[in-house]
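My questions concern the predicted model and sequence given below.
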Amino acid sequence: MATPAPAPADTSAPSDAAAPTEVPPVFASDEDALAAATAAYAAYEALSDSITAEGGTGGDRIASAASTTYLPDLLNGFDGFSKKGLLSRGASTYDSARLIRSSVETHGGVSIELYLCSDISAVRLFNLAGVDVTPPQRTNRIPLQVGFISSAAEPSLLLLDKEDVWSGKNFCQL
């Protein structure tokens, strides 16, 4: 009987690349992601209302609710509010929030986008003399596409990253 030939040695180099690992979700469900995003938006609105009630001063307080990318836009808005000598009274609200998408980014943070209706009907604008200067024909319900991001270090701390007026059909009209 013939002796079988020895099997060739494995000459391939060992792979340094680890098998990709699945990143665990930050939120257990889309409902949890929506709840976290709407809570973050409510906190942002409360801060924004507080800043405009004080004439736009102290706008840097909004940094705790906004991304570093979006923060300059917000600060410019508060500065413009201040330069016009305006004060707000009342609270903005939102409703009809719907999740567009929620994803874990490659860096480990989260990105969430929503549609929502911003309602400023209870907010009045006053000049420094105390005269109501709220535009009579202002749109009080505004359709927005809102985005949030988080960092890998604090993936559940959502920061407002954008507020774009929806350019399609106004889904906020009653």
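Ah, there it is. Residues are numbered from 1 along each chain as shown.

C-alpha only now, for contacts and for neighbours.
OK.

what element comes up after the longest strand seen in the chain heading to the C-terminus?
Longest strand in the chain by number of residues (criterion: DSSP state E): strand 93-104. As assigned by DSSP states H and E, the chain's next helix or strand after strand 93-104 is strand 110-119.

tell me what the helix or strand just after that following strand is packed against?
Using DSSP H and E, the helix or strand that follows strand 110-119 in sequence is strand 124-127. Counting contacts by 3 or more Cα pairs under 8 Å, 6 or more residues apart in numbering; DSSP states H and E, strand 124-127 packs against strand 86-89.

Same question for the strand it packs on: list its buried residues.
86, 87, 88, 89 (16 or more other Cα atoms under 10 Å).

Now do the buried residues in the longest strand of the chain.
For strand 93-104, burial by neighbour count (16+ other Cα under 10 Å) applies to 93, 94, 97, 99, 102, 103, 104.

Give me the helices and strands touching it, please.
Using 3+ Cα pairs under 8 Å, 6+ apart as the contact test, the elements touching strand 93-104 are helix 30-53, strand 110-119.

any idea how far the first one is from the chain center?
For helix 30-53, the gap between its own C-alpha mean and the chain's C-alpha mean amounts to 9 Å (Cα atoms, centre = their mean, to the nearest Å).

Could you check the angle it makes with strand 93-104?
Per axes from the mean of the first three to the mean of the last three Cα atoms, to 10 degrees, the angle that helix 30-53 makes with strand 93-104 is 130 degrees.

here comes the other one, which I'd like you to weigh against the first:
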Amino acid sequence: MLVALASLTACTTTTIGEPEPVATTSAPVFASDEEALAAAEKAYAAYTEMSDLIASEGGVDPERIEHLASGDVLEGVLATFERFRDESLTLKGETTFDSLVLQRQDSLEVVAYLCLDVTNVDVVNEAGETTVSPDRRDRLPFEVTFEVAGGQLIPANRQLWQSGSKC
């Protein structure tokens, strides 16, 4: 996921501490933590793939991502695509992620930690010059909240996670 370009995304930079156990009264939507993690991985992979595609095309037709994100994640990525269009920017490369760890799940959401990797991602202007800061961190830890919609997950909130990061 491009927008994975932390330097260009509108992600919240709130520091998240160690996870606190959260008592939930609603039954999890997934039968196991493994199922929840697999669904989160699939949802985030689809989101990053579409995000990278739209950004690689200069932010054109951003509505293609609307079924793959919601909430703050959707607002942030749409703002990024608008910037790509306004400034004639193009994404080169592919965003990846790893180290996906489940924090919790219930009937409304799944929360997981992951390491976003933009090592092989560049953003170039019309002249083909990089616009990425040389100080950019290539691996970023995030806490991602996925909404449950029809048994599927959709990334809805993403916050930079500092404490306990394994990135």
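Nice, thanks for sending it over. Everything quoted here is computed from the prediction, not taken from an experiment.

Once they're superposed, tell me the TM-score.
Laid over one another, the chains give 0.78 as their TM-score (TM-score structural alignment, normalised by the length of the second structure), with 143 aligned residues with a Cα RMSD of 1.9 Å.

looking at the helices and strands packed on strand 93-104 of the first structure, which is buried most?
With neighbours taken as mean count of other Cα atoms under 10 Å, those reach their highest mean count in strand 110-119, at a mean of 22.

Any chance you could list what contacts that strand?
26, 33-34, 37, 92-105, 140-152, 155-156, 158, 171-172 (Cα atoms under 8 Å, 6 or more residues apart in numbering).

what about stretch 91-109 of the second structure, how long is it end to end?
Using Cα to Cα, to the nearest Å, one end of stretch 91-109 of the second structure lies 30 Å from the other.

So which of the helices and strands packed on strand 93-104 of the first structure is nearest residue 77 of the first structure?
Closest to residue 77 of the first structure of those is helix 30-53 (Cα to Cα; 9.8 Å).

Figure out which of the helices and strands packed on strand 93-104 of the first structure is closest to residue 127 of the first structure.
Short answer: helix 30-53, nearest of those by Cα to Cα, at 11.2 Å.

average offset between that closest one and the second structure?
Superposing on the second structure and averaging over aligned pairs (mean Cα distance after the TM-score superposition for the first structure), helix 30-53 of the first structure comes out at 0.5 Å.

In the second structure, point out the residues matching that helix.
Using TM-score structural alignment, the residues of the second structure aligned to helix 30-53 of the first structure are 33-56.

Centre of the chain to stretch 119-137 of the second structure, how far?
Remark: stretch 119-137 of the second structure is offset 19 Å from the chain centroid, using Cα atoms, centre = their mean.

Could I get the buried residue list for that stretch?
Buried, per 16+ other Cα under 10 Å, within stretch 119-137 of the second structure: 121, 122, 123, 124, 130.

now residue 111 of the first structure: how far from residue 45 of the first structure?
Distance check for residue 111 of the first structure against residue 45 of the first structure: by Cα to Cα, it reads 19 Å.

again but with residue 77 of the first structure, I slipped
Residue 77 of the first structure sits at a distance of 14 Å from residue 45 of the first structure (criterion: Cα to Cα).

Next: residue 61 of the first structure.
Taking Cα to Cα as the measure, residue 61 of the first structure falls 12 Å from residue 45 of the first structure.

Which secondary structure element is home to the residue of the second structure most remote from its centre?
Most distant residue from the mean C-alpha position of the second structure: residue 127, 28.0 Å away (Cα atoms, centre = their mean). For residue 127 of the second structure, there is no helix or strand it lies in under DSSP H and E.

And it, what's its match in the first structure?
Using TM-score structural alignment, the partner of residue 127 of the second structure in the first structure is residue 129.
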